[in-house]
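[1] Predicted model, plus sequence, below.
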Amino acid sequence: MTLADTQSTDLHSHINGDKGETGAAVKLIFTVLVLLVAWGVSIFKWGVPGLYIPAVAFTPLMYLLLITIARG
């Protein structure tokens, strides 16, 4: 194989990869982490009500999520 026979490769796309999926995953993990930290701060600040009030507030959201999953 000579220098003239080498294949041209797009190094920029190869090095960077697919940032779309990685960026979305990082944002999702960061959001979940921030929500958990906020919940922990509320438990530290208000005690037991800080533990159960956010859980009760998210109950309708969980119902909708479970219904959506069950329906397919």
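    Right, received. Where do you want to start?

[2] For the rest of this, base every contact and every neighbour count on C-alpha atoms.
    OK.

[3] burial measure for Gly50, as a count.
    Gly50: 17 surrounding residues under other Cα atoms under 10 Å.

[4] Spit out the contact partners of it.
    By Cα atoms under 8 Å, 6 or more residues apart in numbering, the residues touching Gly50 are Trp39, Ser42, Ile43, Phe44.

[5] Which of the three states applies to the nearest residue to the second one once chain neighbours are set aside?
    With sequence-adjacent residues excluded and distances taken as Cα to Cα, 6 or more residues apart in numbering, Ser42 is closest to Gly50, at 4.8 Å. Gly50 carries the three-state label helix when classified by DSSP: H, G, I helix; E, B strand; the rest coil.

[6] Included below, for side-by-side comparison, is a second structure:
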Amino acid sequence: MNDMTFDHAQQQTAPTVAAPAAPSPVTPSGARDQANATKALLAILLYVLLWGLAVAIWGLPALFLPAVAKTAIMFVILVSITRG
């Protein structure tokens, strides 16, 4: 049966407040591009600094050995491009 009387005290509850949403992992495109550019620039700077340190420690061989290694790598890349 439907009870139409208001004999029962109606309990009022406080409105619940939702927890703030976590920050979105999506970043603006400009910020992402700037972060990637910064990482690339820092990697190049680190490479040059390490190369300079190697030259300071070992002298002339440290100056030309990276070029010799890069020649072999470039040769492999060119052969792979040629083979398709």
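    Structure received. Being a predicted model, the structure only gives us computed values, none of them experimental.

[7] Which residue in structure 2 aligns with the residue nearest to Ser42 of structure 1?
    In structure 2, Gly50 of structure 1 lines up with Ala62, judged by TM-score structural alignment.

[8] Look up how far Leu61 of structure 1 lies from the residue nearest the centre of structure 1.
    Ranked by distance to the mean C-alpha position of structure 1 (Cα atoms, centre = their mean), the top residue is Leu28 at 1.5 Å. Distance, Leu28 of structure 1 to Leu61 of structure 1, by Cα to Cα, to the nearest Å: 17 Å.

[9] Tell me how many other residues crowd Val56 of structure 1.
    Number of residues near Val56 of structure 1 (other Cα under 10 Å) recorded here: 10.

[10] Now name the helix or strand holding it.
    Assigned by DSSP states H and E, Val56 of structure 1 belongs to helix 48-57.

[11] With structure 2 overlaid, how far apart is that helix on average?
    In this overlay with structure 2, the average offset of helix 48-57 of structure 1 from its partner residues is 0.8 Å by mean Cα distance after the TM-score superposition for structure 1.

[12] Please apply the same query to stretch 37-44 of structure 1.
    Stretch 37-44 of structure 1 sits 0.4 Å off on average (mean Cα distance after the TM-score superposition for structure 1).

[13] Packing partners of the helix ranked longest in structure 2?
    What stands out as the longest helix in structure 2, according to DSSP state H, is helix 29-58. Packing contacts for helix 29-58 of structure 2, counted by 3 or more Cα pairs under 8 Å, 6 or more residues apart in numbering; DSSP states H and E, involve helix 60-83.
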